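Engineer: sequence and computational prediction follow.
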Amino acid sequence: MTQPTPERIESLLTRYDFNGAVCHIDAFGNGHINDTFRIVVAMPDGTTSLWILQRINTVVFQDVAALMNNISSVTAFMQKKIAARGGDPLRETLTLLPSTDGHIFITDECGDSWRVYRFIENATSFQSADSNIFYESARAFGNFLQLLSDYPAQTLTEIIPHFHDTPARFRAFIRAVKEDKLGRAASVRREIEFLLDRENEAAALTALLDEGKLPLRVTHNDTKLNNVLIDDRTGRGLCVIDLDTVMPGSALYDYGDSIRFGASTAAEDEPDLSRVEMSMDLFEAYTDGYLETAGSAMPPLEKELMPMGAKMMTLECGMRFLTDYLEGDHYFKIHREGQNLDRARTQLKLVADMESKWSDMQHIVARFS
């Protein structure tokens, strides 16, 4: 996908009605998937309005129509819920701007797909956080679950099929070990044995979901801290963004991945494992915030299994990193030799640390439930 020229972007924008004149366009954000631009529009009354233009990465997301239908349906549903409770739908969820011919995305002469969102002003996304910001991000993701608790999740398209099918991920891992294409298995025997020892847990969540013992949810599937906007004035979690991976799943996937990524004391590829553990302070802050907003929509078993959600998402991620290392680093981008192995090791260290703190994790969940 070649970088679009300013002239090409200006031509695209003529297909939208901003109720004013476009006066400035600049690249925006630090996302790695889509190309994002901020559009400044001069309004007739002398004020300005801000918009986001995104080129959707059709290499990653090949069914753009299904992806955009998911986003449009979910955001429209949330907007009604937010308005009904007296909130501000224009700030508390994303708002798509249809093109002048009524389409929620457009395709240009080069075959690229584009969409426009209203820019949410006076709000900030964070790359790292203290326990207060982490707590607010949890409130935002919990609110996301609460708003969509009665949405018919089965009607959404599974944009990335089997994304959190942990048993399928385990089978792929076993296959990579057996094939050992690069002769790396002998050097990571300890990591392989760690995962094999936990094979019986791989279906802990998927089996309950299949049996209907856990509710099928609208899940975000990319619950990183920077996918929440924090209100600049109030400091409260305001809006969940980046809805490309919204699809059916379990709330425990979203909660668990937040803990996996956000409660770790070290970077995901930290070579020094002595620096890696799960912060109980951050675990407690996130659990508190998540249950504060989502708790009333969660049945007892779903709450009880929150520690298992954290463990399974961490185990699955470590397994995926190790599988990629064994297969030659073809899925996750690396910037140095052994980076995927370091990533795998940090995740497995976090799993072991969670296991050592299991009773404390359960106690915290029970306290805030």
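Structural biologist: Yep, that arrived.
Engineer: switch to C-alpha atoms for all contacts and neighbour counts from now on
Structural biologist: OK.
Engineer: tell me the SS of Leu315?
Structural biologist: helix (DSSP: H, G, I helix; E, B strand; the rest coil).
Engineer: surely it meets Val351?
Structural biologist: Yes: judged on CA atoms under 8 Å, Leu315 makes contact with Val351 at a distance of 6.3 Å.
Engineer: the two: which is more packed in?
Structural biologist: Leu315 (26 against 23; other CA atoms under 10 Å).
Engineer: how much space separates the more buried one from Leu348?
Structural biologist: 6 Å (CA to CA, to the nearest Å).
Engineer: Glu7 too?
Structural biologist: For Glu7 relative to Leu348 (CA to CA), the value is 49 Å.
Engineer: which one's more surrounded, the two?
Structural biologist: Each of Glu7 and Leu348 has its neighbours counted (other CA under 10 Å); Leu348 has more, 25 against 8.
Engineer: mind listing what the more buried one touches?
Structural biologist: Glu191, Phe194, Thr314, Leu315, Gly318 (CA atoms under 8 Å, 6 or more residues apart in numbering).
Engineer: let's see that with 6 Å instead.
Structural biologist: Gly318 (CA atoms under 6 Å, 6 or more residues apart in numbering).
Engineer: how far away is it from Leu182?
Structural biologist: Taking CA to CA, one finds Leu348 at 22 Å from Leu182.
Engineer: go on, Ser149?
Structural biologist: 46 Å.
Engineer: for Ile52, which three-state class applies?
Structural biologist: strand.
Engineer: ignore what I typed, I meant Pro4.
Structural biologist: Relying on three-state DSSP, one would call Pro4 coil.
Engineer: tell me how far it lies from Asp35.
Structural biologist: Counting by CA to CA, the separation of Pro4 from Asp35 is 9 Å.
Engineer: just the element for the residue nearest to Ala185 when sequence neighbours are not counted, please.
Structural biologist: Closest residue in space to Ala185, ignoring its immediate chain neighbours: Val177 at 6.2 Å, by CA to CA, 6 or more residues apart in numbering. Using DSSP states H and E, Val177 maps to helix 166-179.
Engineer: below is structure B, check it against A:
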Amino acid sequence: MSERTPTPGRELVAAFAIEGALLSCEPLKRGHIHDTFVASVETPAGPRRYVLQRINTHVFRDPGAVMDNLLRVTGHQRRALEREGAPDADRRALRVVPTRDGRAFQADEAGRPWRCFPFVEGTVSHERPAHAGQARAAALAFGRFARVLADLPPPPLHVTIPGFHDLAGRADALEASVRRDAAGRAGSVAREIDATRAWLERAAGFAGEAGLPRRPVHNDCKLNNLLFDAARDEALCVVDLDTVMEGCAAYDFGELVRTATCPGAEDERDLAGMRVLLPLHEALARGFLEGTGALLTAEERDSLGTAGARMALENAVRFLTDYLDGDVYFRVKGPSHNLDRHRAQLRLAELLHAERAALERHVRGAAR
């Protein structure tokens, strides 16, 4: 997916409950899925910035369900912050800016859904942790997020992406893409396909989820889905909440491990130079288990040691599937980008699996 959405103009901005004149609107260059912009507005109280985001309906087929979840989750977060007397609540939980007629999103002239949030000033995001303390702070924030949502009142959250972390389903989708060969690429990546099949067979021994509780989790706990206070380096606000729905705690911890313990990029091409930084994993384990507190069962804690390898493998499968389909899901920078991502993530799964004993030891130590 390489198409870009045109920059939103005054008419779209005016559809939201924002008082003031649009000064500028610039792309925010982050994320694989949505198109995001920062709008500067001259309000009666002075200049203010807002995030405008087009919901990708190829990925999220029901934007109404996405926004219903988001309103429920952020409202629950805010009530928890009020009970705790937390300072800067507006910087610790997202707030949806409604349209002028009270809806959660606005369709543009082409029917594309847009939503709006106040820009959280004085914050930064990180692709990877600069040190173990930052890794622990991130894991603590995501662990607390899961703990806060544990008492979210019924009904269950909408399923915004069916089968999102269904590894068996992802494997079936890969095989369907191999057979379909929509982009004519399958013959050139036969080695990668065979290697992925072998790892999927091997995963039966470490990626099982039978008997694990299903609970509201983020489902996409990358480090860059967390805003840090720019001055104090404090983890403030969990963002990108579109995938919040029922799942396993291991999905969240595993995605943190996948994205935070390897200094290489997600699309790293120097596979031989890739490595896992064990001190960062230990910090993640301590932060996540501190954040979740008494929430997790013994079985859930036991699943965390292999969670990183499981999530790296799942993403390797997804990237290879999208490559075979012609790059229709993830935004790419070139024709081999998804293939580069696949190779790097499969290599990371290998590295994390090789360190399984040490990673499980970290989790046991953090649980004491």
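Structural biologist: Ah, there it is. In this text, all values refer to a predicted model and were calculated from it rather than measured experimentally.
Engineer: who has more neighbours out of Pro4 and Asp35 of structure 1?
Structural biologist: Shown here are Pro4 of structure 1 and Asp35; by other CA under 10 Å, Asp35 has more neighbours (19 against 12).
Engineer: all strands for structure 2, in order.
Structural biologist: For structure 2, the strands defined by DSSP state E occupy 21-27, 35-43, 46-54, 106-107, 113-118, 123-124, 215-217, 226-229, 235-238, 245-247.
Engineer: give me the angle between the first one and strand 46-54.
Structural biologist: Using axes from the mean of the first three to the mean of the last three CA atoms, to 10 degrees, one finds that strand 21-27 of structure 2 and strand 46-54 are set 50 degrees apart in direction.
Engineer: center of structure 2 - which residue?
Structural biologist: The residue lying closest to the centre of structure 2 (CA atoms, centre = their mean) is Asp220, at 2.7 Å.
Engineer: got the residue ranges for the helices in the stretch 1-150 of structure 2?
Structural biologist: 10-14, 63-84, 89-92, 132-149 (DSSP state H, counting those that start in this stretch).
Engineer: which residues in structure 1 does stretch 157-169 of structure 2 match up with?
Structural biologist: Mapped onto structure 1 using TM-score structural alignment, stretch 157-169 of structure 2 spans residues 156-168.
Engineer: buried stuff in the matching stretch?
Structural biologist: Going by neighbour count (16 or more other CA atoms under 10 Å), the buried part of stretch 156-168 of structure 1 is Leu156, Thr157, Glu158, Ile159, His164, Asp165, Thr166, Pro167.
Engineer: okay, now the counterpart of Arg367 of structure 1 in structure 2: neighbour count?
Structural biologist: In structure 2, the residue paired with Arg367 of structure 1 is Gly365, using TM-score structural alignment. For Gly365 of structure 2, the count of nearby residues is 12 (other CA under 10 Å).
Engineer: same check, this time on Ile55 of structure 2
Structural biologist: 24.
Engineer: relative to Leu157 of structure 2, how far out is it?
Structural biologist: 18 Å.
Engineer: could you do Met245 of structure 2 as well?
Structural biologist: 5 Å.
Engineer: residue in structure 2 paired with Ala129 of structure 1?
Structural biologist: By TM-score structural alignment, Ala129 of structure 1 lines up with Pro129.
Engineer: and what of Met247 of structure 1?
Structural biologist: Per TM-score structural alignment, Met247 of structure 1 is aligned with Met245.
Engineer: go on, Trp358 of structure 1?
Structural biologist: The alignment partner of Trp358 of structure 1 in structure 2, by TM-score structural alignment, is Arg356.
Engineer: quick check: closest non-adjacent residue to the match of Ala129 of structure 1.
Structural biologist: Ala135 (5.4 Å).
Engineer: hmm, the one you found is touching Glu127, no?
Structural biologist: No: counting by CA atoms under 6 Å, Ala135 of structure 2 stays clear of Glu127, with 11.1 Å between them.
Engineer: out of those two, which sits in the busier spot?
Structural biologist: Shown here are Ala135 of structure 2 and Glu127; by other CA under 10 Å, Ala135 has more neighbours (28 against 15).
Engineer: burial of Gly87 of structure 1, as a residue count?
Structural biologist: 13.
Engineer: let me redo that: His103 of structure 1
Structural biologist: Neighbours around His103 of structure 1, by other CA under 10 Å: 13.
Engineer: returning to that earlier point: among the buried residues of stretch 156-168 of structure 1, which one sits closest to Ser258 of structure 1?
Structural biologist: His164 (14.1 Å; CA to CA).
Engineer: ok, that closest one to Val74 of structure 1 distance?
Structural biologist: Counting by CA to CA - His164 of structure 1 and Val74 of structure 1 are separated by 20 Å.
Engineer: returning to that earlier point: same drill for Ser149 and Leu182 of structure 1, tell me which one is more crowded.
Structural biologist: Of the pair Ser149 of structure 1 and Leu182, Ser149 is the one with more neighbours under other CA under 10 Å, namely 19 against 11.
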